[in-house]
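Colleague: Provided below for reference: sequence and predicted model.
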Amino acid sequence: MTDIIEAYLKKVLQQQEQVEIRRSEIAQLFDCVPSQINYVINTRFTIQKGYLVESKRGGGGYIRIIKVQVLDDLDMLNTMIEIIGDSITEKDAKSVVQKLYEDDIITKREAKLMLVAMDKSLYTGERVIDNRLRSNLLRTMLVNLKYEEPNKRKADHS
């Protein structure tokens, strides 16, 4: 069911830059509970995946999903570096890498190497420390990509 709801919302977002929904209306449309709509939005429409979500609670409440428009590779790298911040979970780090790969900002090989470096098996098991180390490593990788020769990057994607 979550895949169907996600596909529906993404189809709407292909036709317009943003969609404004009411949780109860979408739940009724798909004959599910409103919390399932929350789950889809919280897991499938994250900033790491290129979406900004705004919500307003109450009687006239809504959830607005906006597809983030990125001007170029450098802008995307800067945005991701900012999103990563000082700490990032393995799941969110993998989402960042996936988004960069899907948007052709990194190659398949770069993505594989980054994913290996994000794997929890390489860390201490102390969540706070691991998330900070993972963040530092991923941000350093992305900063390094920002200063690579643009023509070489384009050739690598071919």
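Modeller: Done, it's in.

Colleague: please make it C-alpha for all contacts and neighbour counts, starting now.
Modeller: OK.

Colleague: next one: stretch 48-65 to chain centre, how far?
Modeller: With C-alpha atoms, centre = their mean, to the nearest Å as the basis, stretch 48-65 stands 16 Å off its chain's centre.

Colleague: spit out the contact partners of Glu54.
Modeller: Ile63, Arg64, Ile65 (C-alpha atoms under 8 Å, 6 or more residues apart in numbering).

Colleague: check Ile81 too.
Modeller: By C-alpha under 8 Å, 6+ apart, Ile81 lies in contact with Arg139, Leu142, Val143.

Colleague: among these, which are in helices?
Modeller: If you go by DSSP state H, these have Arg139, Leu142, Val143 in helices.

Colleague: which of these lies closest to Tyr39?
Modeller: Arg139 (27.8 Å; C-alpha to C-alpha).

Colleague: contacting residues for the closest one?
Modeller: Here Arg139 is in contact with Ile81, Ile84 (C-alpha under 8 Å, 6+ apart).

Colleague: redo the contacts of Ile81 as a markdown table? Include distance to Arg153.
Modeller: Output for those, formatted as a markdown table (distance: C-alpha to C-alpha, whole Å):
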| residue | distance to Arg153 |
| --- | --- |
| Arg139 | 18 |
| Leu142 | 13 |
| Val143 | 14 |
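
Colleague: then this one, side by side with the first:
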Amino acid sequence: MDVQNISDVIEQYLKNILSEHEHVEIRRAEIAEQFHVVPSQINYVIKTRFTIQNGYLVESKRGGGGYIRIAKVNLLASDEVLRVLITAIGTSINQHDAFAVVQSLFDDGMLTTREANLILSAIDKDTLALHDAQVENTIRARILVGILNRLRFES
């Protein structure tokens, strides 16, 4: 029997809505009530599953009429989205988040399977083989930002 945890269920629910609409606007408390969880569980799902690295932009407005808006974006569709992604990468990125960026580029049709696999190989922990995680994450970020800039100028 395949048992999903509640975070997976909430993520899939939001992704199903996004598959039919350009974006989704939710109220954290309403979704929490719907799934019988605390509102912080909704925050966790959004912060970990709907990141720019995964191809999502999240906007929130606090207060009585507050909402959280999630939109699936093509990472290279606009210069602004690319700048946000490069800013999110910054000067350091771990292997998990870097792989998510490459997966999003592949999903958006910006990379072929072969290109994505080559990039994944280049930024893999075993390839970099450094004994200092900070240095490894810095080099990985430089490689990814360089690739993104190259793709930006080619598209």
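Modeller: That came through, no problem. Since this is a predicted model, take the numbers as computed values, not measurements.

Colleague: quick revisit: what's the closest of the ones in helices among the contacts of Ile81 of structure 1 to Tyr101 of structure 1?
Modeller: Of those, the one sitting nearest to Tyr101 of structure 1 (C-alpha to C-alpha) turns out to be Leu142, at 12.3 Å.

Colleague: wait, what's in contact with the spatially most central residue of structure 2?
Modeller: In structure 2, the centroid-proximal residue (C-alpha atoms, centre = their mean) is Asn54; its distance is 2.1 Å. By C-alpha under 8 Å, 6+ apart, Asn54 of structure 2 lies in contact with Ala100, Val101, Gln103, Ser104.

Colleague: and if we set it to 7 Å?
Modeller: The contact partners of Asn54 of structure 2, by C-alpha atoms under 7 Å, 6 or more residues apart in numbering, come to Ala100, Val101, Ser104.

Colleague: show me where structure 1 has strands.
Modeller: 18-21, 51-56, 62-67 (DSSP state E).

Colleague: could you single out the most deeply buried of those?
Modeller: Stretch with highest mean neighbour count among the strands of structure 1: strand 62-67 (a mean of 18; mean count of other C-alpha atoms under 10 Å).

Colleague: by how much does that strand deviate from structure 2 on average?
Modeller: By mean C-alpha distance after the TM-score superposition for structure 1, the fitted strand 62-67 of structure 1 averages 2.0 Å away from its aligned residues in structure 2.

Colleague: aligned to Leu57 of structure 2, what sits in structure 1?
Modeller: By TM-score structural alignment, Leu57 of structure 2 lines up with Leu52 in structure 1.

Colleague: residue boundaries of the helices in structure 2?
Modeller: In structure 2, the helices defined using DSSP H lie at 6-20, 28-35, 39-49, 79-89, 95-107, 113-123, 125-128, 133-154.

Colleague: now those helices as a markdown table including distance to Lys61 of structure 2?
Modeller: Below are the helices of structure 2 laid out as a markdown table (distance: least, C-alpha to C-alpha, whole Å):
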| stretch | distance to Lys61 of structure 2 |
| --- | --- |
| helix 6-20 | 18 |
| helix 28-35 | 11 |
| helix 39-49 | 13 |
| helix 79-89 | 19 |
| helix 95-107 | 26 |
| helix 113-123 | 36 |
| helix 125-128 | 38 |
| helix 133-154 | 30 |
